[in-house]
Structures are given as C-alpha cells and as structure tokens.
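Participant: quick one: sequence plus predicted model below, questions after.
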Amino acid sequence: MSDFAHSVVVGGGGAVGGMFTDLLREAGSRTVVVDVTVPAREGGSCLVADVTAPGPELAAALGRADLVLLAVHEAVALRAVAPVTRLMRPGALLADTLSVRTGMAAEVAARAPDVQHVGLNPMFAPSAGLAGRPVAAVVTRDGPGVAALLRLVERGGGRLVRLSAREHDRTTAATQALTHAVVLSFGLALTRLGVDIRTLTATAPPPHQVLLTLLARVLGGRPEVYGEIQWSNPGAASARRALAEALRSFASLIGDDLDSVDSLDLLGGAVGDPRAAAGLDGVFEELRRFLGPGLAVRQESCHELFRTLQRIDDEGETDR
C-alpha cells in the first residue's frame, strides 16, 4: 500500500513531472496529473487547470491529496503556494522539483509554515532514469510525509543528497550554472575562431571531443531551462564572474592580456609579467590539492571515457 493513497502532480505532462508520476503510480498511489494542456502520455486523463487559481475540480483533487507535487517553473510554483496550501488537508505534503531552493523555502515559510514541505531536484535528465542518479533534497518543514517521499525516491533507485536551501543554491551555481556557462562559452568561442566543424571533428584529440559532446548534449535541451538556471539561481552571477576572472588569470599567467589593462593578476604577479609563466605549476598544484584523493580515480575515469571515443595508446594522451 502506498504512503500516498491520493496524489496530485502539477506539471505531470513534463519530463520531470512524468518521472515522479510514474514513481507514484508504480507505488500504488492514485495520481492525478494537472497541466495546462493534455499530455499525450496521459491519454486524455489529465486535469487541465491553472494551479495558481484552482477551480472546483482541482480544488477537490487538492483537498483529498496526501501529496501535492509542483513540477512547474519557479514563477508558477511560487504563485501556487498560497492557493494550493489553503486547499490541502492537514497533514498532507507539499513537494516541488525546482532547480533553485532559497526562494521557494522562503515562500513556504511565509505562506504555509505549518505545511510539510520538501524540494526534490533531480540532478540529471529524466530520460537517463532515476536508478543510481543523485537527487538533491531540501527539507523546509519535516514530517512523516517528507520521510515517506524520500523513502519512495530511494526505493526507486535515487541517491538522495540532503542539503539546506542555501547549500543547494551555492552548490548548483557551480555544478549547473558554471558548467553550462563553460560549455556554451566554449561553443561560442569556436564560432568566433572561424574553424570548420568537419575539420575539428576529424582532427580533435579526446579532450576536445568530450567538450564537443557536452556542447551537443546541452544543445539538445530547451534554452529556457538553461536560461532559468542562470537567471534564477542567486549564486549564478558569482559563478560566471569567477569563470571570467579565472580566464583572465590563466591568460596573464602565459603572458597574455585579455583586456589590455595594466592590473594585478588574481593569482599573483602583474599582467604580462614573464615571471608569471612559472605560475602555471602553482595552478596545477592548487587544483590537484582541490581534487584531493579523488584525483587518481577521476583520471582513470577520464581514460576510460576516452577509450569509448576512440582507440588510443596509453602514451601522450594526458598532455593533449
């Protein structure tokens, strides 16, 4: 028997909402999917409604639900907190799948402080499947419903990583906003170099092939999803500034001057100072310390990744 006899998934027609809908139904929950249009996967059984202004049918579904999960954009989820929680029965759980946590945590604390709430952010594309994948979990108000939903995610194979709202946003600013900025900036740089993609593909060593592959993966997604991560995460701007500053630092270490500005390099030494070239040794050492004991494991993982791209000899690849 499911811990959630009745559940409502708002945005269940999307990839993330659909993943949680399947998880709940497989556990025996009678799950109502709510969306603004009827998704093909629901075969016409979807409740078409606006969650920010629930009508009678949606209000009834929310009133009998043990769990209401919001798998919608942040702006919609924030507007939905007050009207949805007013209709939820005592003891029911509110959950959401937002990729930014601090705003939602504050809204729930202000509008529904007595309602159990947990945010679940799948750190992977839903098409990859839940098994073995990390799911960031941020508990705003704990309770038996929260524990039950977290158990359900673990039974489905998800690997829970529990964080505070602030820890979550600071971490995802690095793992998502920074990563996406690096990959898309790499692609933009290639377009500005005027190189031919066929020539690149034919001559690229494995590290470049991996970056091209990452670029292709990002481009397979929806721009608004990547844009929301950049715009809504409070730490994303700092991550992008750190990236820009790091590039300037790297350029100055090898005697370049990106902005023709006579300023001090972030890692020590003036821009264009020949002595700064030796600083690259220090950068390598600093980064090796940062990666710590996992360095060797990641190096081996990279070697295995390269082997899936092409047959290579063991010699020389680490320098390319």
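Facilitator: Now that the structure is in, tell me what you want to look at.
Participant: please make it C-alpha for all contacts and neighbour counts, starting now.
Facilitator: Fine.
Participant: and the helix or strand hosting residue 121, how far from the chain's centre?
Facilitator: If you go by DSSP states H and E, residue 121 is part of strand 116-122. Taking Cα atoms, centre = their mean, to the nearest Å, one finds strand 116-122 lying 14 Å from the centre of the chain it belongs to.
Participant: helix/strand/coil for residue 94?
Facilitator: strand (DSSP: H, G, I helix; E, B strand; the rest coil).
Participant: looks like it contacts residue 116 (just checking).
Facilitator: Yes. Using Cα atoms under 8 Å, residue 94 is in contact with residue 116, at 6.1 Å.
Participant: between the two, which is the more surrounded one?
Facilitator: residue 94 (26 against 22; other Cα atoms under 10 Å).
Participant: let me see the contact set for that one.
Facilitator: Neighbouring residues of residue 94 by Cα atoms under 8 Å, 6 or more residues apart in numbering: 67, 68, 69, 70, 85, 115, 116, 117, 118.
Participant: just residue 173 next, same as before
Facilitator: 233, 234, 235, 236, 239 are the contacts of residue 173 under Cα under 8 Å, 6+ apart.
Participant: how about residue 215?
Facilitator: 183, 184, 187.
Participant: how about residue 33?
Facilitator: Counted by Cα under 8 Å, 6+ apart, residue 33 has contacts 8, 9, 10, 11, 12, 13, 21, 42, 45, 46, 47.
Participant: can you do 10 Å?
Facilitator: 7-13, 17-18, 21, 39, 42, 45-48, 69 (Cα atoms under 10 Å, 6 or more residues apart in numbering).
Participant: what is the longest helix of this protein by residue count?
Facilitator: Longest helix in the chain by number of residues (criterion: DSSP state H): helix 236-253.
Participant: switch the contacts of residue 94 over to TSV; also include distance to residue 208.
Facilitator: Listed next are the contacts of residue 94 as TSV, based on distance: Cα to Cα, whole Å:
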residue	distance to residue 208
67	46
68	44
69	40
70	39
85	49
115	49
116	47
117	43
118	39
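Participant: adding another structure so you can compare the two:
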Amino acid sequence: MVLSFLKTVKSRIPTDLAPDVSRPTVGIIGGLGRMGRWFAKFFQDAGFPVLISDMQTELRPEDLARQCQVIILSLPMQVFPKVVAKLGPIIPENSFLTDLCSLKQSQVACMLECACCEIAGTHPLFGPVEKSMKGRRVALCKGRGKRWFTWWEGLLRKHGAVTSVVSPEEHDRTMAWTQALNHFILLCLGKAMDDHGIDPKQIMALATPSFEQQMEILARLYHQDPELYATIQMSNPYTDGVLETFSQHGANLRKIIKERDRKAFIELFEEVQDLGHTVLLSKKNYVDSR
C-alpha cells in the first residue's frame, strides 16, 4: 500500500519542473502519516507536484528540503524540535516552511529560530476522515514573511477552507478550551460510564438527542491516536489553568446540588444561559460572514 501510494505521488511530478511560486513543488515530511497523506492528496488533486519523506521512504528530509519550495512538517510534536533544528539551516531563504501541529507557540518559535525562510504555523481543525477542505476551519499563525503566507491562505480559501489568522499564543490559549478541556470531559464521561458498568445499548436506547450527540463524539475516540491526545493534554502550557477552572466550577456545582440549593442552581443556570445566547449570536455571525 505504501509503495503504491508513493508511485502515485511520483508519477505526478514533472521531471522538467522549474521553481514557480504559482505552482511550487510541495514537500511533506511525515507524508505517510494520516494527515500527511491527506495533504499529499490535497496538493496532488490541486495539480501540484508533491514529494514525500518519511521513515519508510528513500528520500531523506534533507534532500526534500533542498528540492521543494513549500515544505510542510506533518510530525509528532515530540520529535518536532529535533527535526526542525536539523532541517532549518538547509532550507533556502526563498522557500516556505509550515507545520500541521495541534499547538503553535513552541512550534512557530522553533521554526523561526532554526530557519531563515518564510514561516507560518498551520493547524487544520479537522481530521483525515474529511473528504475535502470545503467548510473546514484552518487556523493560521504568521511567522515570517508575507508573500508565501498570502499564497497559502489564498490556496486554502480557494478550496473552501474557512481560515482564521491568530497569534501562536492566542491559538494555544484557545486550544486549551476547544481541544484539551473537550477531550478531558469526554475521557471523564467515558471512564465514569465504564466504571459504573453502563450498558451502551441500553443507554443509547434511552438517550436524548443531545446525549446521543455526546455519545457519537465519544465513539470517535475509537479512531484517534492516544499518543497525540496525551501530547495535546500535556504540552499545552495553558491546559492546567483551564482544567483547574473547570474543576473548581464542577466542585461548586456538585456542592450546590448536594446541598439542594435551588436558588444558587438557578442563578448559575441563568448565567450559562446568557453565555449560550452569546454563543448562538456568534455562530450566526460566523456563518453569515462565510
């Protein structure tokens, strides 16, 4: 399967291709991973020549970096600094380097320190199960340079992506809520159900629509990489603060319920209702702006 995939990539690479900003050669380091494959296919379908380097390929990352104008790092965050430190000095100044990591502060800083080319951070806010870029969110963090960043954002938008440009710090602060806390809640829910011996068939038979949605999201964990989820939880510097805040409010709500403090419960509920209304308005504005 790997050899077949590589042959497909190689067959689409013109042998006489000259460097071209409008149609650059794209290199994906870690291109045999799930997201690496996804983006390799994305670029192939868009008509770009693609080179791939991975542990199973003959093409080394160093050689790829010298041959490609656009270099995408689809790497586990644990090995990211070591790989970038090795490749950075090799990458030509007129090239473009970006990554697909779930965190951005340390990744963008690492690329800026090790390489002299144009740099941006990219976080696709979707997984490799998606069939296209259309309607999917992508976070972009500016690093160095404008020419390639403009090209990259334009390409993503052309293919239907909804891009948001944020600072690396703002990105990671937000990910502590949308990823780390979200995963934390799912893991706690799943573990609690498992420890209590809940029968999935029975609970699905009696599930409300909102709980059924939660169960569907929980079920997606079956296809996810626990190593990646562990890294997201433990590498984001803002996760501890978010989980501490969440735990405090959980303990407070538990106390309110235990003491049967109906007035305090309703006050808390109404506060969250106000937030819910704001979320609905924000979602509407977001949809209208697309």
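Facilitator: Yep, that arrived. This one's a predicted model, so the numbers in the text were calculated from it and none came from an experiment.
Participant: thinking again about what came up before, of the contacts of residue 215 of structure 1, which is the most crowded?
Facilitator: Counting by other Cα under 10 Å, top hit in the contacts of residue 215 of structure 1: residue 183 with 19 neighbours.
Participant: what does it align to in structure 2?
Facilitator: Using TM-score structural alignment, the equivalent of residue 183 of structure 1 in structure 2 is residue 186.
Participant: helix, strand, or coil at its match?
Facilitator: Classified using three-state DSSP, residue 186 of structure 2 is helix.
Participant: and for residue 166 of structure 1, the neighbour number?
Facilitator: Residue 166 of structure 1 - counted by other Cα under 10 Å - has 16 other residues nearby.
Participant: show me what residue 151 of structure 1 lines up with in structure 2.
Facilitator: By TM-score structural alignment, residue 151 of structure 1 lines up with residue 154.
Participant: same check, this time on residue 66 of structure 1
Facilitator: By TM-score structural alignment, residue 66 of structure 1 lines up with residue 69 in structure 2.
Participant: drop anything exposed from the contacts of residue 94 of structure 1.
Facilitator: 67, 68, 69, 70, 85, 115, 116, 117, 118 (16 or more other Cα atoms under 10 Å).
Participant: is it true that the last one touches residue 148?
Facilitator: Read it as residue 118 of structure 1. No. Between residue 118 of structure 1 and residue 148 there is no contact under Cα atoms under 10 Å: 11.0 Å.
Participant: between these two, which contacts overlap?
Facilitator: Counting by Cα under 10 Å, 6+ apart, the residues touching both residue 118 of structure 1 and residue 148 are residue 93.
Participant: before we move on, the earlier item: could you dump the contacts of residue 173 of structure 1 into TSV and include distance to residue 290 of structure 1 and neighbour count?
Facilitator: Output for the contacts of residue 173 of structure 1, formatted as TSV (distance: Cα to Cα, whole Å; neighbours: other Cα atoms under 10 Å):
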residue	distance to residue 290 of structure 1	neighbour count
233	24	22
234	24	18
235	20	21
236	21	23
239	17	22
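Participant: my guess is residue 132 of structure 1 contacts residue 158. True?
Facilitator: Yes. The pair residue 132 of structure 1 and residue 158 passes the contact test of Cα under 10 Å, sitting 5.5 Å apart.
Participant: the two: which has the busier surroundings?
Facilitator: More crowded of residue 132 of structure 1 and residue 158, by other Cα under 10 Å: residue 158, with 20 against 13.
Participant: so how far is stretch 32-49 of structure 2 from its chain's centroid?
Facilitator: 16 Å.
Participant: can you tell me what part of structure 1 it aligns to?
Facilitator: Under TM-score structural alignment, the match for stretch 32-49 of structure 2 is residues 13-30.
Participant: list the contacts of residue 259 of structure 2.
Facilitator: Taking Cα under 10 Å, 6+ apart as the test, what residue 259 of structure 2 contacts is residue 253.
Participant: which strands or helices does the strand holding residue 121 of structure 1 pack on?
Facilitator: strand 67-70, strand 93-96, helix 102-111, strand 134-141, helix 144-155, strand 159-162 (3 or more Cα pairs under 10 Å, 6 or more residues apart in numbering; DSSP states H and E).
Participant: so which of the contacts of residue 33 of structure 1 sit within helices?
Facilitator: Short answer: the contacts of residue 33 of structure 1 in helices (DSSP H) are 17, 18, 21.
Participant: any idea how far the first one lies from residue 65 of structure 1?
Facilitator: Going back to what we said before, that points to residue 17 of structure 1. 16 Å (Cα to Cα, to the nearest Å).
Participant: how distant is the longest helix of structure 1 from the center of its chain?
Facilitator: Worked out by Cα atoms, centre = their mean, helix 236-253 of structure 1 lies 21 Å from the chain centre.
Participant: for the stretch 151-290 of structure 2, which segments count as helices?
Facilitator: 168-175, 182-195, 200-205, 209-219, 226-235, 239-258, 262-289 (DSSP state H, counting those that start in this stretch).
Participant: most neighbours per residue, which of the ones you listed?
Facilitator: helix 168-175 (a mean of 19; mean count of other Cα atoms under 10 Å).
Participant: which one (most neighbours) among the ones in helices among the contacts of residue 33 of structure 1?
Facilitator: residue 21 (26 neighbours).
Participant: you'd agree it is up against residue 46?
Facilitator: No. Counting by Cα under 10 Å, residue 21 of structure 1 sits too far from residue 46 to count as a contact (11.7 Å).
Participant: which neighbours do the two have in common?
Facilitator: With Cα under 10 Å, 6+ apart, residue 21 of structure 1 and residue 46 have common neighbours 10, 12, 13, 32, 33.
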